[in-house]
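Chemist: let's see this in three dimensions:
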Amino acid sequence: MSEHLTVVDHPLVQHKLTLMRDKGTSTAGFRRLLREITQLLAYEITREMPLTTTTIDTPMEEMEAPILAGKKLALVSILRAGNGMLDGVLELIPSARVGFVGLYRDEETLQPVQYYFKAPEGLKDRLVIAVDPMLATGNSSAAAIDLLKEAGANNIRFLCLLAAPEGVARMKEAHPDVPIVTASLDRELNEKGYIMPGLGDAGDRMFGTK
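Modeler: Below you'll find the predicted structure:
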């Protein structure tokens, strides 16, 4: 993928995103929609995965058929909200290896603080997809990508539901080699670092917490 930012404008993606933005949508509905929309976004972000061929027998004859090449993809959730996107991708790619990056945002400085990191081995040989519903300031996302690169990853893509212009700019500055795929580039961040018009706190809406 060459473009730094891809906004997936597929009608189903946009329709489901509107339902997710609506504050009247229930926790269960929000969770289901996030899984569905993530599958559609994952379809886009995996478009250029390398293929090789294998010999199989169809009911009719033997053939050389395309199959994914190389090591299994690594899917990395940026905790905690990223976990809501894991299921959507894993339904498409059940063999993916899964890792976790735990970062929380210091409310005073808005800077990320690391509290957990666990990644699959052999990252340098894998396509790594980092998932987090919201690309807001971009600080946590950039810090998570730093950790993945330190662990050997060199082919990374970032999958999010919503992005703010500030977060996209921050990621482009910190990691110009990491393409971003999202369902929407929203207007701006407010003074508290929330995406506007956004959909509120994705973690709280997904897990029913406040």
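
Chemist: C-alpha from now on. contacts and neighbour counts both.
Modeler: Will do.

Chemist: now do whichever strand in the chain runs longest: everything it contacts.
Modeler: Longest strand in the chain, counting residues (DSSP state E): strand 97-105. Strand 97-105 has contacts (Cα atoms under 8 Å, 6 or more residues apart in numbering) with 72-80, 111-120, 140, 144.

Chemist: need the helices for the protein, in chain order.
Modeler: Ranges of helices within the chain are 11-21, 27-45, 83-92, 139-150, 165-174, 202-207, based on DSSP state H.

Chemist: counting by contacts, list what the fourth one packs against.
Modeler: Judged by 3 or more Cα pairs under 8 Å, 6 or more residues apart in numbering; DSSP states H and E, the packing partners of helix 139-150 are strand 97-105, strand 112-118, helix 165-174.

Chemist: one more: the fifth one?
Modeler: Here helix 165-174 is seen to pack against helix 139-150, strand 188-189 when contacts are counted using 3+ Cα pairs under 8 Å, 6+ apart.

Chemist: another for comparison:
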Amino acid sequence: MVFESKHPLVKHKLTLMRHLATKPKKFRELIREVAMLLCYEATADLKTSDIEVETPMGTAAGQDLSEKIGLIPILRAGLGMVDGIWEMMPGAEVWHIGLYRDEETLQPVSYYNKLPTFPTVQVCLVLDPMLATGGSAIATVDILKKWGAQRIKFVGLLATPEGIAALQEAHPDVPIHIAQIDSHLNDIGFIVPGLGDAGDRQFGTG
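Modeler: Here you go, the predicted model:
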């Protein structure tokens, strides 16, 4: 399933991120804020258990998260999404997967993976600002499934219809939570109208 955010704050902040004049510091702040908002939507179905807590005025029934969350940022652009989500879920584990896209074939190449031997979380959130060709997302989900992950969700800023179709075909069980679906993929694999290279714009390397 594909969940495109309708939240006004998401749309507003995404518009600011797209703007050519937005500097890296502001871009990093915005990606953190949008990631936080998207996480709120992507985690609406997390499982909880009933607990009771003591308040200053008595006892209250409440809910406690019963699933452990793993954040899987795809290096390097996914790094900017971690802090906002981590602020909301400080107990989440963070595991990095490094992939880069071969500019000739547009296929992902893996260069870093430090997942532990066995899964330590029940829900994995794959974080990548751009779902363009879908190659990096597919490769990351492949890695997580081989690792033994049971529940996986993709969370990103922008997606193309081509990238969504590719990820859904390869992994129809992975929900896609996105800020906005853009028009198309151009002939060099960039999202149009997009926002440029999310990694370069975060780290000032473009």
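
Chemist: tm score of chain vs chain?
Modeler: Once superposed, chain against chain, the TM-score is 0.97 (TM-score structural alignment, normalised by the length of the second structure); 206 aligned residues with a Cα RMSD of 1.2 Å.

Chemist: counterpart of residue 119 of the first structure over in the second structure?
Modeler: In the second structure, the residue equivalent to residue 119 of the first structure is residue 115, according to TM-score structural alignment.

Chemist: ok, and the closest non-adjacent residue to its match?
Modeler: Distances taken as Cα to Cα, 6 or more residues apart in numbering place residue 95 nearest to residue 115 of the second structure, at 6.2 Å, with adjacent residues excluded.

Chemist: picking that back up, closest to residue 182 of the first structure out of the helices of the first structure?
Modeler: Smallest distance to residue 182 of the first structure across the helices of the first structure (Cα to Cα): 7.1 Å, for helix 27-45.

Chemist: now do that closest one: everything it contacts.
Modeler: Contacts of helix 27-45 of the first structure with the rest of the structure, by Cα under 8 Å, 6+ apart, involve 8, 12-13, 16-17, 19-20, 84-89, 91-92, 157, 159, 161, 181-183, 205-208.

Chemist: and it, how far from the second structure on average?
Modeler: Comparison of helix 27-45 of the first structure with the second structure after fitting gives an average deviation of 0.4 Å (mean Cα distance after the TM-score superposition for the first structure).

Chemist: which part of the second structure lines up with that helix?
Modeler: Going by TM-score structural alignment: helix 27-45 of the first structure matches residues 24-42.

Chemist: follow-up on the earlier one: hmm, which of the contacts of strand 97-105 of the first structure are the buried ones?
Modeler: Neighbour-count burial within these applies to 72-80, 112, 117, 119-120, 140, 144; the criterion is 16 or more other Cα atoms under 10 Å.

Chemist: distance to residue 134 of the first structure added to the helices and strands packed on helix 139-150 of the first structure, as JSON lines?
Modeler: Formatted as JSON lines, these follow (distance: least, Cα to Cα, whole Å):
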{"stretch": "strand 97-105", "distance to residue 134 of the first structure": "13"}
{"stretch": "strand 112-118", "distance to residue 134 of the first structure": "14"}
{"stretch": "helix 165-174", "distance to residue 134 of the first structure": "9"}
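
Chemist: how about the residue nearest to residue 115 of the second structure, what's its partner in the first structure?
Modeler: The alignment partner of residue 95 of the second structure in the first structure, by TM-score structural alignment, is residue 99.

Chemist: how close does its match sit to residue 108 of the first structure?
Modeler: According to Cα to Cα, to the nearest Å, residue 99 of the first structure and residue 108 of the first structure sit 28 Å apart.
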